[in-house]
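[1] my questions concern the predicted model and sequence given below.
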Amino acid sequence: MLQLMQQYIPGFTGKPVSYRNYHAYQTMERLYVIIPARTEQDSYYELAAITAYMQENGFPRIAQPMITTEGQIITVYENTPYLVVEMPPPYPVRLGAHGAELAAFHELGAACPFAPDTLSSYGKWSELWTARLAQGEKLYAEIYQKRPLTHGERFFIDTFPYVIGRSELAIQYVNESNGEFRFTEADQATTVFMKYQSELKETYVLPHQIIYDHPARDLAEYVRIAFGKEEEGDIKEFLPAYMQARPLSVFGMRLLYGRLIMPLHIFNQMEQGLTGTAGAAYETLIMQQHTYEQRLAGLFQYMQVDTRSLEIPVLENYL
């Protein structure tokens, strides 16, 4: 890994350390973190422009992707592409209410004058979900023909039709929501995370999970995790704090709700396998879905939103 770092800083020397399970190097002045790359170089160049803007305009806690001496942002080392980020210097951190912190992060990201292309998933949810569902249906068809079946595979065959139904419902809901005319400036694309898991509570933010999308994405993924952990009390504080700082439009509320209808957490687990520990985790998520949907039914109550007066469609109108 030292040879990799020397492609960014000639003659680099530093102490090898670990940071959040990533290889890293510590010098007297800075910490450098080496992260496996997940996408093409163009996306990371866009990411570097965005993180530079955010560092300079009110969010210094985000690490900055580095460029090699040859102008490359991704380096291949032992057949694996890597992104190297430079951590910001230590400074006192005073975090406010979590929801308000996320709202400020979204506000700053939306103000960035640089609009990314390859890094954006804005308006593509239905397309991405349809492709993901197709992959799941292909797997279902393959396993359906298989004999003998493991317990995990048999459970998958019995339950995946439910996942198909919820996915189709979510796709329909989001497609219809795209015709919603009650939107505001807060609905423009901004900096969000692939799957938000309270990263803003950390002292520093690693940028490799940042993309461009609707801010409802972060809200939905945080709420999804809270539903699974039975942390409804946290949601009751988190969502109103966000809404007070950066109110969601009706369009934004519908996207939030539609994303939570989509069982992405089940797809994530399913794609890790259907046997052994992975299969047991898939089965657990399926068994928890009844409780998940009960909590989802109370989403707008947590947000202190009257769906009837705002004419926001809810699941009972579709089932």
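    Yep, it's here. Residues are numbered from 1 along each chain as shown.
[2] contacts, neighbours, all on C-alpha from now
    Fine.
[3] pull out the buried residues from the strand or helix carrying residue 294.
    Assessed by DSSP states H and E, residue 294 sits inside helix 276-297. For helix 276-297, the neighbour count (16 or more other CA atoms under 10 Å) marks 278-283, 285-286, 292, 295-296 as buried.
[4] other SSEs contacting it?
    Packing contacts for helix 276-297, counted by 3 or more CA pairs under 8 Å, 6 or more residues apart in numbering; DSSP states H and E, involve helix 151-177, helix 216-229, helix 264-270.
[5] whatever helix or strand comes next after that helix - contacts with which helices or strands?
    Proceeding N to C from helix 276-297, the next assigned helix or strand is helix 299-302, under DSSP H and E. With contacts taken as 3+ CA pairs under 8 Å, 6+ apart, helix 299-302 sits against helix 232-245.
[6] what does the helix it packs on rub up against?
    Residues outside helix 232-245 that contact it (CA atoms under 8 Å, 6 or more residues apart in numbering): 97-104, 219, 223, 226, 302-304.
[7] with distance to residue 31 added, can I get the residues you listed in TSV?
    TSV is the format used below for the contacts of helix 232-245 (distance: CA to CA, whole Å):
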residue	distance to residue 31
97	28
98	26
99	29
100	28
101	25
102	25
103	28
104	26
219	30
223	32
226	32
302	40
303	40
304	43
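[8] just the closest of those to residue 82, please.
    residue 102 (27.8 Å; CA to CA).
[9] got another, please set it beside the one above:
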Amino acid sequence: MKDVLKEKYGIKVPEILMKGQLQTFTIHHTEFVIVPISHVDEEELYELYQLNHYMNDKKEPYLATIVLTKENYLSFEHDENRYLLLKVPKTTFQPHAIGRDLARFHLKGRSYPYQISKAQRIGQWKMLWEKRLDQLEMFWRGKIYQESLHPFEKMFVEAFPYYLGLAENGIQYLVDTELDEDPHPIDSATICHHRFHKNTWLGDVQMKSPIDWVFDHHSRDLAEYMRFSFFHDQEEFKQYGYKFIEDYDRTSPLSPFSWRLIYSRLLFPVHFFECVENYYLSNGDTFYEDQLTSILDTSDQYEAFLQSYSSMLSMRTKRMVLPQVEWIMPVGK
């Protein structure tokens, strides 16, 4: 890798260190990160580079920037994989309130003036969710007739009908929202993250990485942050789960359309889908068996969370009540 970096960037790297899953090195007190990007095609990568350049011009704090090769390419190849180089900001990230910081980030991203196509996700949720659901249902139908199943597969086969129902409710809620509510200016597309959570900016390397980005409705980041908090830090979620969204709303007031999109995204069980998909992609890593067990064990609590979101909204905003999903259990049941 050192030889490749010298050839492609003309830099002599003294030592490459691992920080979590990332390779990093430091030159003249500046940190660089080598990011694998084989999953991103060239067209999308160019769009992310343009977004990165735009947010840099907007003086977005703690922003990592893409470094071009000597020949002005965005990426390079090594051992049949593609990578790019990010220059990490020198200042240490000190978030005051992540909800407020995210709202400000979205406000800047919303003013991006150029067309986005490959990294675009806004308006595509229904199509993407239905495709994902159809694929997993076909896979499930193939499994239910097998006689010998691994413990993970047995859990998946038994649990899928419940998550199929939850997914269909999420899709219907999204459709109803788009029919019932008129979007406000705040509902235009902005720079979002594939899966935003408290470690996205505060991970092993503290930075805002453009490789995490998609162009979407801001409710994506709000819903995924709350979902992650629910599943990965229950105590913190109980204390601060709604403070995050209230901080966001105070900085950039959410529309009824936004509140309902957040709920539709929380209804759609992305966590279940990703766990099953990752299990098979990893060739049966037992980590995902434990994860699925945890997801199934907390399904009642997740229903209670969906109910509490609806209750919180009617108390918090005093201006709207979410349409109910009838079978979601009331709190305390």
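    All right, it came through fine. Only a predicted model underlies this, so the values are computations on that prediction, with no experimental measurement involved.
[10] give me the TM-score for this pair.
    The TM-score (TM-score structural alignment, normalised by the length of the first structure) is 0.92; 318 aligned residues with a CA RMSD of 2.3 Å.
[11] can you redo the buried residues of helix 276-297 of the first structure as a markdown table with distance to residue 125 of the first structure?
    Output for the buried residues of helix 276-297 of the first structure, formatted as a markdown table (distance: CA to CA, whole Å):
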| residue | distance to residue 125 of the first structure |
| --- | --- |
| 278 | 26 |
| 279 | 26 |
| 280 | 28 |
| 281 | 25 |
| 282 | 23 |
| 283 | 26 |
| 285 | 22 |
| 286 | 23 |
| 292 | 21 |
| 295 | 23 |
| 296 | 19 |
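[12] tell me which stretches of the stretch 1-150 of the first structure form helices.
    Counting by DSSP state H, counting those that start in this stretch, the stretch 1-150 of the first structure has helices at residues 2-6, 41-56, 98-110, 125-144.
[13] filter the contacts of helix 232-245 of the first structure down to the buried ones.
    98-104, 219, 223, 226, 302-303.
[14] re the thing from before, make TSV from the helices and strands packed on helix 276-297 of the first structure and add distance to residue 60 of the first structure to it.
    Formatted as TSV, those follow (distance: least, CA to CA, whole Å):
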stretch	distance to residue 60 of the first structure
helix 151-177	35
helix 216-229	20
helix 264-270	31
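[15] now for residue 71 of the second structure: which residues touch it?
    residue 8.
[16] ok, now with 10 Å
    8-9 (CA atoms under 10 Å, 6 or more residues apart in numbering).
[17] neighbouring contacts of the helix holding residue 294 of the first structure?
    150-153, 155-156, 159-160, 162-163, 223-224, 226-230, 232, 257, 260-261, 263, 265-275, 299, 302, 314-316.
[18] type out the ChimeraX command that picks the buried ones from those residues.
    This is how ChimeraX selects the buried members of the contacts of helix 276-297 of the first structure, with burial counted by 16+ other CA under 10 Å:
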select :152,153,155,156,160,163,223,224,226,227,228,232,257,260,261,263,265,266,267,269,270,273,274,275,299,302,314
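[19] can you name the residues that contact residue 108 of the second structure?
    Residue 108 of the second structure neighbours (CA under 10 Å, 6+ apart): 54-55, 58-60, 190-191.
[20] ok, now how distant is it from residue 55 of the second structure?
    7 Å (CA to CA, to the nearest Å).
[21] what touches both of those two?
    residue 191.
[22] for stretch 138-149 of the first structure, what is the distance to the chain centroid?
    Relative to its parent chain, stretch 138-149 of the first structure has a centroid offset of 30 Å by CA atoms, centre = their mean, to the nearest Å.
[23] ignore the last one, stretch 266-278 of the second structure
    12 Å.
[24] for stretch 41-57 of the first structure, same thing?
    For stretch 41-57 of the first structure, the distance to the chain centre is 18 Å (CA atoms, centre = their mean).
[25] stretch 86-97 of the second structure now?
    20 Å.
[26] stretch 208-220 of the first structure now?
    Taking mean C-alpha positions (CA atoms, centre = their mean), stretch 208-220 of the first structure and its chain are 5 Å apart.
[27] before we move on, what about stretch 14-33 of the second structure?
    25 Å.
[28] measure it end to end?
    Using CA to CA, one end of stretch 14-33 of the second structure lies 14 Å from the other.
[29] stretch 207-227 of the first structure now?
    End-to-end for stretch 207-227 of the first structure, by CA to CA: 26 Å.
[30] give me the range in the second structure that it lines up against.
    Mapping stretch 207-227 of the first structure onto the second structure (TM-score structural alignment) gives residues 210-230.
[31] okay then, goodbye and thanks.
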